[in-house]
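A.B. asks: No letters, just coordinates:
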């Protein structure tokens, strides 16, 4: 019985690895893409913070500019209340009374108390 011999030129190599195609991009491409997206995100966040600070500054200056108008409105309201109190006092008592011993102006203070609610 003759012994089997390899064919001329030898056997073809044995494929022992899996032949899977590469899926996706190379890792470097993903790293560059991620860095690009993060850079854009940080840039937009910085713009948002800058805009927020600018709006807060604008709001603060708007309030500062409104203070004189609000103070004048409060002063007019106090004068109106004072004159109404004087008129009510004169109507009830028939004469004006002095609360203080001096003519120096004392800024009135109003205490707002809740109305008594009965159940």
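C.D. replies: Arrived safely, thanks for sending. Note that the structure is a prediction, hence the values are computed from the model and not measured. Numbering: from 1, shown residues only.

A.B. asks: going forward, measure contacts and count neighbours with C-alpha atoms only.
C.D. replies: Fine.

A.B. asks: how much space between the residue nearest the centre of the chain and residue 6?
C.D. replies: Centrality entry for the chain: nearest residue to the mean C-alpha point is residue 52, 7.3 Å, by Cα atoms, centre = their mean. Distance from residue 52 to residue 6, counting by Cα to Cα, to the nearest Å: 81 Å.

A.B. asks: what's the answer for residue 110, then?
C.D. replies: Residue 110 is 114 Å from residue 6, by Cα to Cα.

A.B. asks: same deal with residue 68?
C.D. replies: 107 Å.

A.B. asks: Looking at these two now, which is surrounded by more residues?
C.D. replies: residue 68 (11 against 8; other Cα atoms under 10 Å).

A.B. asks: for comparison:
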């Protein structure tokens, strides 16, 4: 009785692993994409920080340049209050009274008080 022999060239290999096709990009493409996104983020951050510093510098210089104007406005207000107080004192007392015993100018201090004192 003749024995069956393998086919010429042998049998095909037995598939014992799962044959799942790869989906999506290769991992190196994800790494490159991630690095590109991060590089763009750092680029934007670099220029945003530079712009924040420039805006802070501009704000500081603006405040420094407006300070003399604010000081002059406060001085005019102080002079107006001073002469109004002198006029009120002259109206009440009939003469100029000196509060201090010196000719040196003492900058007046004003305190806002309520019109009615509640107890």
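C.D. replies: Yep, it's here. Please read these numbers as outputs of a predicted model, since none were measured by experiment.

A.B. asks: where does the TM-score land?
C.D. replies: Once superposed, chain against chain, the TM-score is 0.86 (TM-score structural alignment, normalised by the length of the first structure); 119 aligned residues with a Cα RMSD of 2.3 Å.

A.B. asks: Residue 9 of the second structure: how many residues sit nearby?
C.D. replies: 6.

A.B. asks: Give me the three-state assignment for it.
C.D. replies: Recorded secondary structure, residue 9 of the second structure: coil (DSSP: H, G, I helix; E, B strand; the rest coil).

A.B. asks: same thing with residue 107 of the second structure?
C.D. replies: coil.

A.B. asks: quick one: buried residues of stretch 89-104 of the second structure?
C.D. replies: Neighbour-count burial for stretch 89-104 of the second structure, counted by 16 or more other Cα atoms under 10 Å, picks out no residue.

A.B. asks: ignore the last one, stretch 101-119 of the second structure
C.D. replies: Going by 16+ other Cα under 10 Å, stretch 101-119 of the second structure has no buried residues at all.

A.B. asks: so how far is it from its chain's centroid?
C.D. replies: Distance of stretch 101-119 of the second structure from its chain centroid, counting by Cα atoms, centre = their mean, to the nearest Å, is 39 Å.

A.B. asks: what's in contact with that stretch?
C.D. replies: For stretch 101-119 of the second structure, the surrounding residues in contact (Cα atoms under 8 Å, 6 or more residues apart in numbering) are 78, 82.

A.B. asks: End to end on it, go ahead and measure it.
C.D. replies: 36 Å.

A.B. asks: again with stretch 12-29 of the second structure
C.D. replies: 35 Å.
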